[in-house]
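Chemist: Here is my input, please return the structure:
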Amino acid sequence: MTKKIGFIVGSLRKDSYNKKIAETFETLLPDGFEAEFLEIGNLPLYNEDLDVEGKVPEEWTTFREAAKTIDGVFFFTPEYNRSIPASIKNALDVGSRPYGASIWTQKPGLVVSGSMGPIAGFGANHHLRQSLVFLDVPVLQQPEAYIGTFQNLVGEDGKFVEPTVEFFQTIVDAYVVFFNKLTA
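Modeler: From the prediction side, this is the model:
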């Protein structure tokens, strides 16, 4: 049975570096695993007043229903002001409500942060992990996935150079082992 891994990209920009990283990760998933990109850019900000019958935004329902079908989740995050983008935090909030109906519980996770800077979104990576602990998302610890100086990791064709792809594959392979241990 194929395992669906939800891919959540925090940068909403059309030519997002994190989106390019996610698209490369998608190609590295082994047989039996498939990526499903979950749209988060259209989610209205979470407001508990709207989370009642007859008022729930359609986008929340669509997101929650899609996320319920995934078996694990990869987060690809840039760093905005030493933290995660609002789009990811909002997706976490929408998916964790209403209370007792979280779609995140016990779904094995992976956090990948990428940026043009040398510290590669370290702050965002760790802030996201902090929220995931509370949401009961077990997260792969090693290898850590900080993708810094993005502009130096792609060739003239816009694709990642081979040593970088090999590193990405190491991360994906470790996640698959982690996932299989948790879901066995």
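
Chemist: CA atoms for contacts and neighbours, from now on please.
Modeler: Will do.

Chemist: Next, count neighbours for F134.
Modeler: By other CA atoms under 10 Å, 10 other residues sit near F134.

Chemist: for the one 4 residues further on, same thing?
Modeler: Using other CA under 10 Å as the criterion, P138 is surrounded by 21 other residues.

Chemist: residue boundaries of the strands in this structure?
Modeler: Under the criterion DSSP state E, the chain carries strands at the ranges 3-9, 33-37, 72-77, 109-114, 145-147.

Chemist: can I get these in JSON lines with distance to Y17?
Modeler: As requested, the strands of the chain are exported to JSON lines (distance: least, CA to CA, whole Å):
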{"stretch": "strand 3-9", "distance to Y17": "10"}
{"stretch": "strand 33-37", "distance to Y17": "15"}
{"stretch": "strand 72-77", "distance to Y17": "9"}
{"stretch": "strand 109-114", "distance to Y17": "7"}
{"stretch": "strand 145-147", "distance to Y17": "10"}
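
Chemist: right, so of those, which gets closest to F134?
Modeler: Proximity to F134, assessed across the strands of the chain by CA to CA, is greatest for strand 109-114 (12.9 Å).

Chemist: Here is a second sequence; please produce its structure as well for comparison:
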Amino acid sequence: MKRYEIGLFIGSLRRDSINRRLATALKRLAPPELGFTEIAIGDLPLYNQDHEIVGGLPAGVQRMKEALEPVQGVLFVTPEYNRSVPGVLKNALDWASRPKGANSVAGKAGAVCGAAPGAIGTAAGQQHLRTVLAALDVHTMGQPEFYLQFTPDLISMDGQVHNEGTQAFLRQFMQAYAGWVRRLCG
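Modeler: Okay, the predicted model is just below:
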């Protein structure tokens, strides 16, 4: 069985983030052909093109871009802030796509998901993220869509899913994503 490495972006910096719990659960429920590398985004400076022109890429940006180079896919597990993409995630994508001609996410097999306490989950933020990913040439899986309303004991800190229906849905999502990666990456 061929193995594929997936760059995992978690759009929240909070240590106890519900989306970090979700990401842990997704890794646990993923088919064995998918391996995961978390792409750290918390130490990136705010995007400023002057870095490209004057002093080169900051160390954190270079580390992130190097981590992205060998992966075949990118999975975004993110909250929604004010009906949009968290600033830290957008900043990471701005850096990942630079400098011009060195887009570290272009052509990769992507998927977007997230959880929030509200009834529509992260639907609005995901739509904005999909628009950004399209501009960056990330081939984002369209179906199944994934909008999870998070309740306090749905997923434990170690990624255990306590609801059988939710567990089945998460497993199905990861199987669909594995199929998407296989289709795009051979």
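
Chemist: Can you lay out the strands of the first structure as CSV showing distance to K55 of the first structure and mean neighbour count?
Modeler: Putting the strands of the first structure into CSV (distance: least, CA to CA, whole Å; neighbours: other CA atoms under 10 Å) gives the following:
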stretch, distance to K55 of the first structure, mean neighbour count
strand 3-9, 25, 23
strand 33-37, 26, 19
strand 72-77, 28, 25
strand 109-114, 30, 26
strand 145-147, 39, 22
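
Chemist: Confirm for me that Q72 of the second structure is in contact with V105.
Modeler: No. Using CA atoms under 8 Å, Q72 of the second structure makes no contact with V105, being 9.2 Å away.

Chemist: list the contacts for the closest residue to I155 of the second structure other than its chain neighbours?
Modeler: By the measure of CA to CA, 6 or more residues apart in numbering, the closest residue to I155 of the second structure outside its immediate chain neighbours is V161, 4.5 Å from it. Counting by CA atoms under 8 Å, 6 or more residues apart in numbering, V161 of the second structure touches 25, 154-155, 167.

Chemist: so which two of the residues you listed are the farthest from each other?
Modeler: Taking CA to CA as the measure, the contacts of V161 of the second structure span a maximum distance of 10.5 Å, between A25 and L154.

Chemist: More neighbours: which of Q72 and V105 of the second structure?
Modeler: Neighbours of Q72 of the second structure and V105, each counted by other CA under 10 Å, are more numerous for V105; the result is 24 against 21.

Chemist: In the first structure, what residue corresponds to that one?
Modeler: V105 of the second structure maps onto W104 in the first structure when the alignment is built from TM-score structural alignment.

Chemist: Give me the distance between the aligned partner of A176 of the second structure in the first structure and V139 of the first structure.
Modeler: Mapped onto the first structure by TM-score structural alignment, A176 of the second structure lines up with A174. Applying CA to CA, to the nearest Å, the value for A174 of the first structure to V139 of the first structure is 11 Å.

Chemist: and A124 of the second structure, how many neighbours does it have?
Modeler: Counted with other CA under 10 Å, residues neighbouring A124 of the second structure total 16.

Chemist: I meant to write V71 of the second structure there.
Modeler: By other CA under 10 Å, 20 other residues sit near V71 of the second structure.

Chemist: ok, it touching I6?
Modeler: Yes. With contact defined as CA under 8 Å, V71 of the second structure reaches I6; the gap is 5.4 Å.

Chemist: Let me see the ranges of the helices in the first structure.
Modeler: 17-28, 58-68, 86-96, 122-134, 162-183 (DSSP state H).

Chemist: So if I had to pick from A174 and V139 of the first structure, which one is more boxed in?
Modeler: Comparing A174 of the first structure with V139 by neighbour count (other CA under 10 Å), the higher total belongs to V139, at 21 against 15.

Chemist: ok, the more buried one to T170 of the first structure distance?
Modeler: Here V139 of the first structure is placed at a distance of 16 Å from T170 of the first structure (CA to CA).

Chemist: before we move on, what about H126 of the first structure?
Modeler: H126 of the first structure is 20 Å from T170 of the first structure, by CA to CA.

Chemist: distance from the centroid: which residue in the second structure tops it?
Modeler: Farthest-out residue of the second structure from its mean C-alpha position, per CA atoms, centre = their mean: V54, at 30.1 Å.

Chemist: Could you pull up the residues touching it?
Modeler: Contact analysis of V54 of the second structure by CA under 8 Å, 6+ apart lists nothing.

Chemist: looking at it, the match of V105 of the second structure is touching G95, isn't it?
Modeler: Yes. W104 of the first structure is within contact range of G95, at 6.8 Å (criterion: CA under 8 Å).

Chemist: State the distance from the spatially most central residue of the first structure to I88 of the first structure.
Modeler: The residue lying closest to the centre of the first structure (CA atoms, centre = their mean) is F75, at 1.3 Å. Going from F75 of the first structure to I88 of the first structure by CA to CA gives 8 Å.
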